[in-house]
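Student: Any chance you can model this:
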Amino acid sequence: MSDAAVERESMEYDVVIVGGGPAGLAAAIRLKQKVQADGGDISVALLEKGSEIGAHILSGAVIDPSGLSELFPNWKELGAPLETAVTEDRFIYLGPQGALDISALPMPSYMKNHGCYIGSLGNLARWLAEQAEALGVEIYPGMACSEVLYDDSGAVAGVVAGVFGLNREGEPKGDYQPGLELRAKYTFFAEGVRGSLSQQVIRKYELDKDSDYQKYGLGIKELWKIPKAKHKPGYVQHTLGWPLDDKTGGGSFLYHFGDEFVAIGFVVHLNYQNPYLSPFDEFQRFKQHPVVREHLEGGSRVSYGARAITEGGYQSVPKLSFPGGVLIGCSAGFVNVPRIKGSHNAVKSAILAADAAYKAIASGDAPSTLEAYDAAYKASDIARELYAVRNVKPLLTKFGTTLGTLLGGVEMMTTGLFGGWSPWGTLKHGKSDAQSIKPAADFKPIAYPKPDGKLSFDKLSSVFISNTNHEEDQPVHLRLKDPEVPIAINLPKYAEPAQRYCPAGVYEIVEDAGKPRFQINAQNCVHCKTCDIKDPTQNIVWTTPEGGGGPNYPNM
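Tutor: Okay, the predicted model is just below:
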């Protein structure tokens, strides 16, 4: 359907925020806090593609509350849902059957989880939404943003949101709604990792021309309910090693919190080489290790989800401001990889951006580009934190898990002692995650154990408990630049890895009249974005489906 033929209603705001995660909500709250303090008035709208705030939020999560404390110094008194303080912190190297506890090895103080809290980042987002609405922020869940609007000068002028009722061919159905144009002085992109509109503005304004490749991991998580006798509130366990080989980066987390809950997850760095590797099946195999299964036996699985994680760090952060808008949170990539934490930096970046936008708007002479936000970031705790650990990810890539972890530990101790200085400066990542995969001819297929239905499970039963749903008769949101590539190139050269790297069974090779056919089960998609990142030919483009579609995560 031609966009030129569409007539839409338009709404005007001072700031429009795309994404209802911690960054987007923190930015909205900060803007309204400034208004409340100064007695002015700034209109703020926040758009969230999930069916409700928190529906698409997935994280471990051991939360560093420093960002939240900047936003709400009295967050405990206000009832923020962070109640389980970390009490025990273990770091374990796994072998196929044995394990080596390396918690006592020297490491920087910031690698410890003392002072952090275990909880549900989704529930924290829901609480933040309540605070935002109380301050006057207009929040619109179920409103996917499908298009960036530009003014005559080429600056971002807002977004199109809420397009509903297109059939699979993109033609209007009886319930068609053309969506709204939400226009603003500034548009904040807070879509999280690999946001579809964020990627568009990064390319349009070449925001990454002076930064390194962004790197990613795939995090897969389950929430378990376990017997009270086995529950250890505040217990934190991280592992590395088995079942991944030394050339494949990754690790696990296991957290006891709340009402007999255990959050367990597995992260695979997406620069892995073997196209036969299945992150989902590695996770299922991992849970059978004695160090892990002792926590889960006798319990039941409650929920499942998956999400990509930004891992590029300091050298991969793009320019943050551009005409008419900014990138905040994981849309820019502020995760501290060795700490496995990013939500505190997401909130801090939102505060910096909101302060810059408020000052510009309140002055009555708002510049097109908020250069003050870039300057504030460069002088911030976020930049200092990421700079200190900037070489850990490249060292893991170059030297493998065992030696890379040791060298990374030495690097962090050195940079901690010398204010970020490193004898080798800032190391480069060298290539994208899509470029890291090698031909299938260099590897043997991996025979994964069948799921036992007690600790390990299949993809489809996992997707079922993620509460994922999409309107079936809508355009497929996973688009192929060239529909011939999966069978003509990816299958013979890479054994079509999409059928394995996707943790939700979206992609299949099926036989059709004796010939292989690439099938996309878009209704299974949990919005992890792995396909957009890892496809070796970069032929898959992730776009937003209708608002309200996707997973609905409880307590994740």
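Student: From here on, just use CA atoms for contacts and neighbour counts.
Tutor: Will do.
Student: Stretch 504-513: which residues count as buried?
Tutor: Using 16 or more other CA atoms under 10 Å as the test for burial, stretch 504-513 gives 504-509.
Student: what does stretch 523-537 give?
Tutor: Per 16+ other CA under 10 Å, stretch 523-537 contains these buried residues: 523-536.
Student: Centre of the chain to that stretch, how far?
Tutor: Per CA atoms, centre = their mean, to the nearest Å, the displacement of stretch 523-537 from the mean C-alpha position of its chain is 12 Å.
Student: Also this sequence, please, to line up against the first:
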Amino acid sequence: MEYDVLIVGGGPAGLAAAIRAKQVAQDRGSDISVCVIEKGAEIGSHILSGNVFEPRALNELLPDWRERGAPLDTAVTDDRFYLLTKNSAVEVPPMLLPPTIDNHGNHVISLGNLCKWMGSQAEDMGVEVFAGFSAAEGVFNDGGALVGVQTADVGIDKAGKPKDTFQPGMILKGKQTILAEGCRGSLSEALMARYALREGRSPQQYGLGVKEVWELAEDKAKPGLVVHTVGWPLDAFTYGGSFMYHMKPNLLLLGLVVGLDYRNPYLSPYQELQRFKHHPAIRPLLEGGRCISYGARCLNEGGVQALPKLTFPGGVLTGCGAGFLNVPKIKGSHTAIKSGMLAGETVAKAIIDRGEAMDEGAELAEYQTNMEGSWVWQELQQVRNAKPAFKWGGLYGGLAYSGFTLNVTGGREPWTFTWNKKDCDTTDPKDRHTPIEYPKPDGKISFDLLENLVRSGTNHEHDQPAHLKVKPPLADVPVNVSWKQYAGPESRFCPAKVYEFLPDESSSGEMRLQINAQNCVHCKCCSIKTPQEYINWTVPEGGGGPAYSGM
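Tutor: A predicted model of the protein is given here:
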């Protein structure tokens, strides 16, 4: 199947790209074919974010979004920031907070619901949206340029043999392909490596966000209240913090983000969230309520220093797949939408203006120029040194420096912090730390991981090849390196209990790695934090994975 514009990923960036491409064509009295493919069973089912939404980019894309019924129903009415110790919560006065965390004019939303709405807007404009299709690999021409993607085969058993339900993957071709897979997208990562798009950049840094949605007792719900915390339960040299967003009618979006450059191999982000909920300032809010949804997702934290080259022969990178999250602002949806808009606009103009003269697999360098001239780039330049300061100064040094750069210089200092370590290289050997004894869940406020996993709606066809694979050259790393040197941190950082180390019955005293791929919530953490990045995250059959509701 051939299209003018092929978009991989039905998140905010991909859908914004589709809508903007159609708008450009309409404005020029032309018509171009646009296709969006999404690996989730439906648009929004794999979307997870905080989310306090800044509508700046949406105002530019669809100025009449209110009249169109966009699901932005809870305006922010109050903003609070706390420094936690084990037994206390100290509110930071607003005058000491940087302007990046001022949420006046923003909205507490479900990003998944917003994407569903954006998907319907795109379809109304003639965009073909195919949910349940995983882009397994790129399709290239003889010159090495990307000319499309091939979707994953369906109906292959664990042994790699076709079942009665077998259907071969489709080849979808586009004059330009816009990659909008989100953080650590598998096809995006493969293309970045193929075209050396990260060359000369600092390695991307990541965080893992673990989130729950609660129905609160009605007398405890405060729609529009936004709360962030730093400090406990994390130590002073583990980057991270919590969020609690009250949304109409009585929902609480609650989560913890942990920077994946943490050192302690015994740390479990999931267990830290469960422990956080028992803080004396948090537990009373949740008592009498009910947890209704759970999920996890990695996010980019590297900022402008880690952005790859955005163009390559045949396509462009957008959204969190490239890494446009504004960390000090704790937002990335507005920058994702804007990057998608610029991608859709650049690609549509090139296709219309060049017509038949458009070379197959052309590289549109103007997209890089357009991004660097946008307010997205300006935002990221201004905050570029805030997050890296925590890497060297810890919690208190990082807060002090980020206050300086965000409140005083506005990012105009004549230096830029860089780094050369990947997150997988920051984990300390197990001998430097003591195992963490996490409290047992009480089943009311805190939950066993597998019990909570049910709330994510995760499901994969059991009889299919595992989409999580140990890279063949690193076959000895799970046991000989990860287990023996680091006590198997993947058995703790995975928020879905995919990885377990069990006694190897065929070898006395040895351990083996068991991968429970059917549990995977597609957070991508294993491809980032395992020693030497030994996991190759490939796409499962389309439609598999979480089925998030209200995330």
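Student: related to what we said a few turns ago, mind checking which of the buried residues of stretch 504-513 of the first structure are in strands?
Tutor: Mapping those onto strands (DSSP state E) picks out 507-509.
Student: For those residues, could you give me CSV that also reports distance to residue 412 of the first structure?
Tutor: Shown next, in CSV, are those (distance: CA to CA, whole Å):
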residue, distance to residue 412 of the first structure
507, 40
508, 42
509, 44
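Student: For the closest residue to residue 135 of the first structure other than its chain neighbours, grab the count of nearby residues.
Tutor: Leaving out its chain neighbours, the residue that sits closest to residue 135 of the first structure by CA to CA, 6 or more residues apart in numbering is residue 32, at 6.1 Å. The number of residues packed near residue 32 of the first structure is 25, by other CA atoms under 10 Å.
Student: now swap in the one 10 residues further on and tell me
Tutor: Summarising burial for residue 42 of the first structure: neighbours were counted as other CA under 10 Å, giving 18.
Student: Would you verify that it is located in a helix?
Tutor: No - under the criterion used here (DSSP: H, G, I helix; E, B strand; the rest coil), residue 42 of the first structure is coil, not part of a helix.
Student: list the contacts for it?
Tutor: The contact partners of residue 42 of the first structure, by CA atoms under 8 Å, 6 or more residues apart in numbering, come to 13-15, 31-32, 35, 358.
Student: hmm, 6 Å instead?
Tutor: residue 14 (CA atoms under 6 Å, 6 or more residues apart in numbering).
Student: And it, what's its match in the second structure?
Tutor: When the second structure is aligned by TM-score structural alignment, residue 42 of the first structure is paired with residue 32.
Student: So which of the buried residues of stretch 523-537 of the first structure are in helices?
Tutor: Under the assignment DSSP state H, those contribute 530-534 to helices.
Student: re earlier: what separation is there between the match of residue 42 of the first structure and residue 147 of the second structure?
Tutor: From residue 32 of the second structure over to residue 147 of the second structure the distance is 17 Å, taken as CA to CA, to the nearest Å.
Student: What about residue 363 of the first structure, how many residues nearby?
Tutor: By other CA under 10 Å, neighbour count at residue 363 of the first structure equals 9.
Student: Which residue ranges of the stretch 101-250 of the first structure form strands?
Tutor: For the stretch 101-250 of the first structure, applying DSSP state E, counting those that start in this stretch gives strands covering 117-118, 138-141, 145-150, 156-161, 164-166, 172-177, 180-189, 216-225, 235-241, 250-257.
Student: Map residue 397 of the first structure across to the second structure for me.
Tutor: Aligned against the second structure by TM-score structural alignment, residue 397 of the first structure finds its counterpart in residue 391.
Student: And what about that match, helix, strand or coil?
Tutor: Classified using three-state DSSP, residue 391 of the second structure is helix.
Student: how close does it get to residue 498 of the second structure?
Tutor: Applying CA to CA to residue 391 of the second structure and residue 498 of the second structure gives a distance of 29 Å.
Student: swap in residue 13 of the second structure?
Tutor: Taken as CA to CA, the span from residue 13 of the second structure to residue 498 of the second structure is 29 Å.
Student: now swap in residue 111 of the second structure and tell me
Tutor: Distance from residue 111 of the second structure to residue 498 of the second structure, by CA to CA: 26 Å.
Student: and residue 457 of the first structure, what pairs with it in the second structure?
Tutor: Using TM-score structural alignment, residue 457 of the first structure pairs with residue 447 in the second structure.
Student: count of neighbours near the closest residue to that match other than its chain neighbours?
Tutor: Leaving aside its sequence neighbours, residue 447 of the second structure sits nearest to residue 441 (CA to CA, 6+ apart; 4.9 Å). Residues contacting residue 441 of the second structure under the criterion other CA under 10 Å number 14.
Student: Residue 441 of the second structure: what secondary structure?
Tutor: The three-state label given to residue 441 of the second structure by three-state DSSP is coil.
Student: Quick check, it in contact with residue 450.
Tutor: No - counting by CA atoms under 6 Å, residue 441 of the second structure stays clear of residue 450, with 11.7 Å between them.
Student: Wait, a helix at residue 347 of the first structure?
Tutor: Yes - counting by three-state DSSP, residue 347 of the first structure is part of a helix.
Student: Leaving out the residues flanking it, which one is nearest to it?
Tutor: residue 23 (4.8 Å).
Student: Which position in the second structure pairs with the one you found?
Tutor: By TM-score structural alignment, residue 23 of the first structure lines up with residue 13.
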